[in-house]
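Student: model the structure of this input:
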Amino acid sequence: MQGSANLNLMIKAARKAARSLIKDFREVENLQVSAKGPGDFVTKADQEAERIIKEDLLGARPTYGWLGEETGARAGEDPTRRWIVDPLDGTTNFLHGIPHWSVSIALEHKGEIVSAVVYDAPKDEMFYAEKGAGCWLNDNRRLRVSGRRHLHESLFCTGVPFGAQKTLPATLKDLSLMMPGSAGMRRSGSAALDLAWVAAGRYEGFWQRELKAWDMAAGMLLIKEAGGMVEGIREGQDPLESGSILAANDQIFGQLTKMMRG
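Tutor: Now for the predicted structure:
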């Protein structure tokens, strides 16, 4: 896909940040780590990756707003556009030497995500999309959600609450409903990659509570542009505002929402 100038800027920033992260990932045992809370860590690598992305994106588009995991929110001169960035989604995996983490960048325009990048640096898989232009992997592979139609043949992914998160009872209830009738459940540790994998047809669906906008923003557009569906877990919820997301291919989505909301 021939992307816009903004999308190309996002891809370049993601790759540049990833080079810094990969270098630190190879020396993960030497990283200086400080705890933000139980199970929720921030590393110098994480902070440096966000600095790189912020410098590149705001350097090229200084009037845009900003929302980043490490540096928070900043209003821009242009109130209609903002970058939404998670420089390292899957920090705990990263810290444990597990090669499953990503860089996530989204561009929001008038409250809608219009460009998205999720870069799986360890596997060198670049997922990207623009509104109305489809979802793509690396240079030229167009992605579509899975065509599976039945829950019993479908593979799902979710996130398991940790630390001080409050939604463990709800998540256990979800799992008790989903596990008996599905082909399996996965918990990978990177919501951005989970959503990208739904877009790629590797999972049929994903749901999670207590997420942040930067965890979901890019992945939501990937799924929509790959032909899937995205809503909040409760009917009428906005995922970016509520932190609650339910996503699936177009064949499974109705069955999944019925089960989750029933």
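Student: only C-alpha atoms for contact and neighbour calcs from this point on.
Tutor: Will do.
Student: could you pull out the strands in the stretch 151-262 of the chain for me?
Tutor: In the stretch 151-262 of the chain, strands defined by DSSP state E, counting those that start in this stretch lie at 155-158, 184-186, 205-208, 229-231, 245-248, listed in chain order.
Student: dump the ones you listed to JSON lines, plus distance to residue 104 and mean neighbour count.
Tutor: Shown next, in JSON lines, are those (distance: least, C-alpha to C-alpha, whole Å; neighbours: other C-alpha atoms under 10 Å):
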{"stretch": "strand 155-158", "distance to residue 104": "18", "mean neighbour count": "22"}
{"stretch": "strand 184-186", "distance to residue 104": "20", "mean neighbour count": "16"}
{"stretch": "strand 205-208", "distance to residue 104": "17", "mean neighbour count": "26"}
{"stretch": "strand 229-231", "distance to residue 104": "18", "mean neighbour count": "22"}
{"stretch": "strand 245-248", "distance to residue 104": "17", "mean neighbour count": "26"}
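Student: now those strands as a markdown table including distance to residue 110?
Tutor: Listed next are the strands of the stretch 151-262 of the chain as a markdown table, based on distance: least, C-alpha to C-alpha, whole Å:
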| stretch | distance to residue 110 |
| --- | --- |
| strand 155-158 | 29 |
| strand 184-186 | 34 |
| strand 205-208 | 25 |
| strand 229-231 | 18 |
| strand 245-248 | 20 |
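Student: now the other sequence, so there's something to compare against:
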Amino acid sequence: MHPMLNIAIRAVRRAGNLIVKNYEIVSTVKINQPNIKNITNSVKIELEKLIIDVIRKSYPEHNIITEMHGKIIGSNKDIKWTIDPLDCISNFLKCLPNFSISITLTMKNRTEIAVIYAPILNEIFSAVRGQGAQLNGYRLRCSNAVDLKGTILAIGYLLSLQQDNQKYITKINQIFKHNYIDFRRTGSVGLDMAYVAAGRVDGYFYIGLKPWNFSAGELLVRESGGLITDFNGNHTNSNNIIAANPHVLKSILLKIRNI
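Tutor: Presented below is the predicted three-dimensional model:
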């Protein structure tokens, strides 16, 4: 195993133990709305600290970027770890198991290692550039669907983007027509993209993402034989992405490109 992948997996497992402990507490305590932000921030800070400690112990010279702690600058400017401590906090608070921890390692601005961990499901999705993607040590491949008929697509969007969401709904309707497809929305970007890599869903598209939201999932999809583009078919850092095998991606683009 790649030594840095080993550290990333060690870090998410340690953080996952904390999540499971808090998950059991959340499931037995009624949380009032005013307290939600304090609880989520407290959990995220603890998770990030655990992950940072694991990384810094082995690689004190590396840079780390987190949601709550911000940037931790190291002496090696070419290597950066990006941490998403809890993707889909709302699922966590509702005791839905579809949330994840993700860690991405980039070298000279190129993603080299990605880990997405669903602690309640005990599933670790990982990828190393050029070495494929895995789930708990088993090789992953994207869906082998050749068109949209009979497929399952994962979708996501930001509720705050009302104007864009209307266009997005129009695109979904265009895909839904005549194709006998079904949709899923788990709420977790990381897991949805990991599920594309695992062939559990045939494709994924989302409006309003930032690059750090999907960098781990992007490597997983590419290493499992899939592609990622924006809604125009370009390989850019757009906020709107499609992830799927080449056949499904092409079929989606043909339906939505001009809407």
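Student: overlay them and tell me the TM-score.
Tutor: After superposition, the two chains reach a TM-score of 0.90 (TM-score structural alignment, normalised by the length of the second structure), with 252 aligned residues with a C-alpha RMSD of 1.9 Å.
Student: of the strands of the stretch 151-262 of the first structure, which is nearest residue 109 of the first structure?
Tutor: If you check each of the strands of the stretch 151-262 of the first structure against residue 109 of the first structure by C-alpha to C-alpha, strand 229-231 wins as the nearest, at 18.1 Å.
Student: how far out from the middle of the chain is the closest one?
Tutor: Chain-centre distance of strand 229-231 of the first structure: 14 Å, with C-alpha atoms, centre = their mean, to the nearest Å.
Student: that strand aligns to what range in the second structure?
Tutor: Across the second structure, the stretch matching strand 229-231 of the first structure (TM-score structural alignment) is residues 227-229.
Student: so where's the longest helix in the second structure?
Tutor: Secondary structure assigned by DSSP state H gives helix 33-58 as the longest helix of the second structure.
Student: helices or strands up against it?
Tutor: For helix 33-58 of the second structure, the packing partners by 3 or more C-alpha pairs under 8 Å, 6 or more residues apart in numbering; DSSP states H and E come out as helix 3-26, strand 79-87.
Student: buried sites along that helix?
Tutor: Judged by neighbour count (16 or more other C-alpha atoms under 10 Å), helix 33-58 of the second structure contains these buried residues: 40, 43, 44, 46, 47, 48, 49, 50, 51, 52, 54, 55.
Student: so residue 244 of the second structure sits against residue 227, correct?
Tutor: Yes - contact criterion C-alpha atoms under 8 Å: residue 244 of the second structure and residue 227 qualify, at 5.7 Å.
Student: what touches both of those two?
Tutor: residue 221 (C-alpha atoms under 8 Å, 6 or more residues apart in numbering).
Student: grab the most central residue of the second structure for me.
Tutor: residue 190 (1.6 Å; C-alpha atoms, centre = their mean).
Student: for residue 84 of the second structure, what are its contacts?
Tutor: Contacts of residue 84 of the second structure by C-alpha under 8 Å, 6+ apart are 66, 67, 101, 102, 103, 213.
Student: one more: residue 158 of the second structure?
Tutor: Residue 158 of the second structure touches 165, 207, 208, counting by C-alpha under 8 Å, 6+ apart.
Student: counterpart of the first one over in the first structure?
Tutor: It refers to residue 165 of the second structure. Match for residue 165 of the second structure (TM-score structural alignment): residue 168.
Student: report how many residues lie close to that match.
Tutor: For residue 168 of the first structure, the neighbour count with other C-alpha atoms under 10 Å is 15.
Student: I'd guessed it sits against residue 174; true?
Tutor: No - if you go by C-alpha under 8 Å, residue 168 of the first structure and residue 174 don't touch, sitting 9.7 Å apart.
Student: just give me the match in the first structure for residue 84 of the second structure.
Tutor: So residue 84 of the second structure corresponds to residue 86, using TM-score structural alignment.
Student: separation between residue 86 of the second structure and residue 148 of the second structure?
Tutor: From residue 86 of the second structure across to residue 148 of the second structure, the span is 32 Å (C-alpha to C-alpha, to the nearest Å).
Student: same check on residue 198 of the second structure?
Tutor: Residue 198 of the second structure is 17 Å from residue 148 of the second structure, by C-alpha to C-alpha.
Student: of residue 86 and residue 148 of the second structure, who's got more company?
Tutor: residue 86 (26 against 23).
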